[in-house]
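Novice: Following is a predicted model, sequence given first.
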Amino acid sequence: MTEYGYFLSSEEHTPAELVEQARMAEQAGFTSLWISDHYHPWNDSQGQSPFVWSVVGALSEAVSLPVETAVTCPTVRMHPAVVAQAAATSAVQLGGRFRLGVGSGEALNEHILGDAWPEASVRLEMLEEAIQVMRLLFTGDQVSHRGKHYTVENARLYTVPDEPVPIDVSAFGPQAGELASRAGDGLVAMAPDQALIERFRRGGGGGKPVSAGLKVCWGPDREAAVHEAHRLWANEQLPGELPQVLPTPRHFEQASELVTPERVGENVPCGSEVDVHLAAVREYADAGFDTVYVNQIGKEQRGFFDFYRTKVLPQLA
């Protein structure tokens, strides 16, 4: 049976707001949390980008729900040995209720130290090696590693959970899907893509968990909700590899000028019609996802949680 979690948007909200949303999510009946890991927001209108590991620590004290980063890039901006330490500490704080979601990242966040931004095939190669390094460190043993992309010398994590941190891999294409199948403990996606799940299962994913996220914009006025979704998240409708290669929020703002409010309204569930929200969420459940994470766009958070608590989640149970 599909479960339903809440997706915390680090790009839109302050640390205190994220923690309060997590509390409301638990009270509303959501069973787990995703939280995005960004250095920059996608555009200046979103306006935030707190350090995810600090917020995860606060979540461990505020709620009893499992938490997963969706997703962390452990390849360029942060060395995988450092990500491994952050993830292991988070897992200890959460009593084992932590999963590390990883992906190959975007130039938006990863170019900030002036490093070259590799092409997609190299980014996936780096991600696979990074996963290998982190798995070695999660054992708590002393690790030395000299690979094609990373060097680790005499490193040991002294604070580790009883079980290694599960690593789920984000996949948006065939190559990433193959990587997720052979190297991941689960699959992360952002579309109701049944074919992606089937490829993951055939490639070695077996019975591993598959999770997906979607954005909605609840509000009493659908037109206003569409406007808010377009103002904050028009970038979600950009095609192809643009989201992976554009380097600054300003570039995303320029590209998003090509995205119309009508296109956003066609692709993002907006307004307060229960059937619209149910249909969007069920599309992911019908595709075969084990957990679907819903994110509410904008400031109407309390109304959203009341709506899902009373109108949506009871019908999905």
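Specialist: Yep, it's here. Numbering: from 1, shown residues only.
Novice: going forward, measure contacts and count neighbours with C-alpha atoms only.
Specialist: Will do.
Novice: what about residue 260, how many neighbours?
Specialist: Using other C-alpha atoms under 10 Å, residue 260 has 13 neighbouring residues.
Novice: So it versus residue 235, what's the distance?
Specialist: Distance from residue 260 to residue 235, counting by C-alpha to C-alpha, to the nearest Å: 11 Å.
Novice: And residue 290, by the same measure?
Specialist: Separation of residue 290 from residue 235 (C-alpha to C-alpha): 27 Å.
Novice: do residue 4 as well
Specialist: From residue 4 over to residue 235 the distance is 25 Å, taken as C-alpha to C-alpha.
Novice: take the one below as the second:
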Amino acid sequence: MTKFGYTLMTEQSGPRELVRYAQGAEDVGFDFEVSSDHYFPWLTEMGHAPHAWTMLGAVAQVTQRVELMTYVTCPTFRYHPAIVAQQAATLALLSDNRFTLGLGSGENLNEHVVGAPWPMASVRQERLIEAIEIIKALLTGEQTTWVGEHFRVDSAKVWDLPDQPIALAAAVSGDSSITKFSPLVDHLIAVEPEGEFVQNWDAARSSAGLPESRKIGQIPICWGPDKDRAVERAHELFRWFGGGWHVNADLPTPVAFDAASQFVTLDDVADAIPCGPDLDEIVEAVRPFWAAGFTDIAIVQAGDESQEQFLAEAAGPLLEKLRAASA
């Protein structure tokens, strides 16, 4: 059965609000919750960027059932992989083993803040592979020393570990990343409903003798009682998507995203993101994900000011429709 999640969007809400929304999302029936992990919002209008790990620690204390996940953390620039391993272990303990560590190769928007040069995509993937190996070694509880091409670790040990292994997931964007990451992690993350990604991922894991994994996707929506206002809100906050991830990964600041998205129109956004009160329209927008083989799909509701109304009025009926359609 397909699982449906709620996105804690750190770029558009403050930490206290996110903790409140997390509790509401569990109450209304979402299966899991994912959190973005940014230092900057994509656009100035979004207005927020609290520390995801601190917020998730609080979320772990106000929820009891939902799975939690970073979607995604980059463990190669702003965070050293040894620190990510420690953070993941602590959050797994605080959440009673409800945590999955979602990892990716990062965006310049968030990682430039530490002053490191931003390399080409192939190098970013090399760094992520090495980081995953370090994280996996540390999560065994063994003292770890590592001298690699990109990272050094000196006699590190994670002292507080959960009693169950922490699942790792990696964000992929094509065949190259599928080949590299499918044998290293437990689950796939992707934001496009590409059936070929899922098939190639499953084939790669099967040929390596690895068990079947979860395929975790994400889709933005902008539910609201007034369709025109919902389109305006989606355009104001989510027009940054227009450049695609291969462009977005390299842009350094919200000002750059604003410039890159200046020609994205209201119609462009309305064509790409289901907006307004029609829950059946939202279901049809989500359908390609489970049709492509995704097992888990996280919903992103655009706009901080709309979250409480969405959770109170729309989320429950939407989940009913999504579960009936996906079944």
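Specialist: Thanks, I have the structure now. Remember, predicted model here, so these are calculated numbers, not experimental data.
Novice: Next, the TM-score between them, please.
Specialist: The TM-score (TM-score structural alignment, normalised by the length of structure 1) is 0.97; 317 aligned residues with a C-alpha RMSD of 1.2 Å.
Novice: before we move on, which element is the most centrally placed residue in structure 1 in?
Specialist: Closest residue to the average C-alpha location of structure 1: residue 70 at 1.9 Å, with C-alpha atoms, centre = their mean. For residue 70 of structure 1, the host element (DSSP states H and E) is strand 67-72.
Novice: ok, average deviation of that strand from structure 2?
Specialist: Taken over the aligned residues, the distance from strand 67-72 of structure 1 to structure 2 averages 0.2 Å (mean C-alpha distance after the TM-score superposition for structure 1).
Novice: and after that strand, which helix or strand comes next?
Specialist: Sequence-wise, the next helix or strand downstream of strand 67-72 of structure 1 (DSSP H and E) is helix 80-93.
Novice: If you count contacts, what does the next helix or strand after that next one end up packed against?
Specialist: Going down the chain from helix 80-93 of structure 1, the next helix or strand is strand 98-102, by DSSP H and E. Strand 98-102 of structure 1 is packed against strand 67-72, helix 80-93, strand 167-170, with contacts defined by 3 or more C-alpha pairs under 8 Å, 6 or more residues apart in numbering; DSSP states H and E.
Novice: and with 10 Å instead?
Specialist: strand 33-35, strand 67-72, helix 80-93, helix 120-138, strand 167-170, strand 186-189 (3 or more C-alpha pairs under 10 Å, 6 or more residues apart in numbering; DSSP states H and E).
Novice: So what's the gap between the last one and the chain middle?
Specialist: If I follow you right, that is strand 186-189 of structure 1. 9 Å (C-alpha atoms, centre = their mean, to the nearest Å).
Novice: got it, and the longest one?
Specialist: A distance of 18 Å separates the C-alpha centroid of helix 120-138 of structure 1 from that of its chain, computed with C-alpha atoms, centre = their mean.
Novice: Superpose on structure 2 and give me the mean offset of that helix.
Specialist: Looks like 0.4 Å for helix 120-138 of structure 1 (mean C-alpha distance after the TM-score superposition for structure 1).
Novice: now swap in the third one and tell me
Specialist: Average distance, helix 80-93 of structure 1 versus aligned residues of structure 2 after superposition (mean C-alpha distance after the TM-score superposition for structure 1): 0.6 Å.
Novice: for that helix, the distance to its chain's centre please.
Specialist: How far helix 80-93 of structure 1 lies from its chain's middle: 17 Å, per C-alpha atoms, centre = their mean.
Novice: Which residue range of structure 2 does that helix align onto?
Specialist: Using TM-score structural alignment, helix 80-93 of structure 1 corresponds to residues 81-94 of structure 2.
Novice: Any buried residues in that stretch, and which?
Specialist: Judged by neighbour count using 16 or more other C-alpha atoms under 10 Å, the buried positions of stretch 81-94 of structure 2 are 81-82, 84-94.
Novice: Hmm, residue 209 and residue 180 of structure 1 touching each other?
Specialist: No. Using C-alpha atoms under 10 Å, residue 180 of structure 1 makes no contact with residue 209, being 11.3 Å away.
Novice: Those two - which one has more neighbours?
Specialist: Set residue 180 of structure 1 next to residue 209 and count neighbours by other C-alpha under 10 Å: residue 180 wins out with 27 against 17.
Novice: That one looks like it's in a strand, true?
Specialist: No. Residue 180 of structure 1 is assigned helix when assessed by DSSP: H, G, I helix; E, B strand; the rest coil, not a strand.
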